[in-house]
Structure formats: structure tokens, C-alpha cells
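Student: Here is my input, please return the structure:
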Amino acid sequence: MATPRRQRFVHGQAAWMLTALVVLAVLDALSLSLFFVVSFVGFLVLVELTAPFQVTPRWRSRLKWLILAGLIVFVAIVIRRILSILPPGVL
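Tutor: Purely as a prediction, here's the structure:
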């Protein structure tokens, strides 16, 4: 059974992602990579804002694997964007 703190964390992340989706759609800037980046930044902020001071629950210690996977995808998106900006023949 989920604890109240875990439920708040999940609800906060879902609210952030829904808000990001609506704002990106309103601004006509909705793309999968941009949505991922905004959602991932929100996830990192939420992890830091809800971090406990003394005891870390087991479910929070598993978040490091999600953060690692998100960082790998983030780096891939940044590299792809940089390569698309560079003129042909630079690399």
C-alpha cells in the first residue's frame, strides 16, 4: 500500500506533467523531446523538494535509477539537438 508521502509525490509529478503538457500545447511548442525535458526537470525539482531529512524510505532510494535513466535520455536529446544545429561537415 502506498504511503501518503508517496501518493503526494506521484500526484505532484502527474500534476506537473499535465501542466507542462497543457502549457506546451497552448504555446504550440509541443514535442516529445521538449515534453520529456520539462517533465524531467520537474521530476528532479520534486525529488529535491520532497526529500526527507533523516530517514530515506526504500521507495525513494530507488528513484536514483529513474534519475540515471532520465539523465541518459536527456544527454541523448541534448547531443541530438547539438548535432542538428551544427553545420554539415563540422564533425
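
Student: contacts, neighbours, all on C-alpha from now
Tutor: Noted.

Student: What about V45, how many residues nearby?
Tutor: Neighbour count of V45, defined by other CA atoms under 10 Å: 12.

Student: cool, the one 4 residues further on as well?
Tutor: Here the neighbour count serves as a burial measure; for L49 (other CA under 10 Å) it reads 10.

Student: residues touching the residue nearest to the spatial centre of the chain, list them.
Tutor: For the chain, the residue lying nearest the average C-alpha position, counting by CA atoms, centre = their mean, turns out to be F40 (1.0 Å). If you count contacts by CA atoms under 8 Å, 6 or more residues apart in numbering, F40 has them with G70.

Student: Sequence B follows; please return its structure for comparison with A:
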Amino acid sequence: MATRRRTQFVHATIAWQLAATLVLVGLDALTTELFFVVSLIGFLVVVELTAPLNVQPVWRRRLRWLILIGLVGFAYVVVQRILAILPPGVI
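Tutor: Take a look at the predicted model:
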């Protein structure tokens, strides 16, 4: 049972990333940063939509670390974008 749900989770995450890649390529907007942000959003959506109501398996508790790493990466992307927008000499 847990293996089936884990497989469904992985398939949903891969499907989201593939769809995101195809959409970004179709819009001619594929960059590493944008793909990372869209993939992170999709990952968080899949985590929430597939969350069990009563019991949390051990493999789902480990997802917290991936979420934390993803949010740190997102913060890095945001800071880099803000620094690129600010005029030189502000910081």
C-alpha cells in the first residue's frame, strides 16, 4: 500500500515537471530559475494533495527536508533577482 502511494507521488511529481518543461518551452521561457520555481510549486502542490489524513508514513516525513532545501533555493533565487533589479551602489 505504501509503495503504491509512493509510486503515485513520484509519478505525479514527474508529470508536473514534464508538463512545466513543455509549457515553458512552448512559451520560450525555459530558464533554470523559472523551471526550479515552477517545479517547487508543483512539488508543494503534490505534497499537499497526496497527504494522508490519519497516518503519516516515514517516507513522507522525510519530504520536510526536501521542502526545506527547496525553500532555501527559492529564497536564493529571489535574492538574486532582487539584486539584479536594484541599481548599482544601493547595497
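
Student: after superposition, how close is the helix or strand harbouring R60 of structure 1 to structure 2?
Tutor: Assigned by DSSP states H and E, R60 of structure 1 belongs to helix 58-61. Here the mean offset of helix 58-61 of structure 1 against structure 2 after fitting is 0.3 Å, by mean CA distance after the TM-score superposition for structure 1.

Student: Then stretch 64-71 of structure 1?
Tutor: Superposing on structure 2 and averaging over aligned pairs (mean CA distance after the TM-score superposition for structure 1), stretch 64-71 of structure 1 comes out at 0.4 Å.

Student: what span of structure 2 lines up against that stretch?
Tutor: Matched against structure 2 by TM-score structural alignment, stretch 64-71 of structure 1 falls on residues 64-71.

Student: how about the matching stretch: buried residues?
Tutor: For stretch 64-71 of structure 2, the neighbour count (16 or more other CA atoms under 10 Å) marks G70 as buried.
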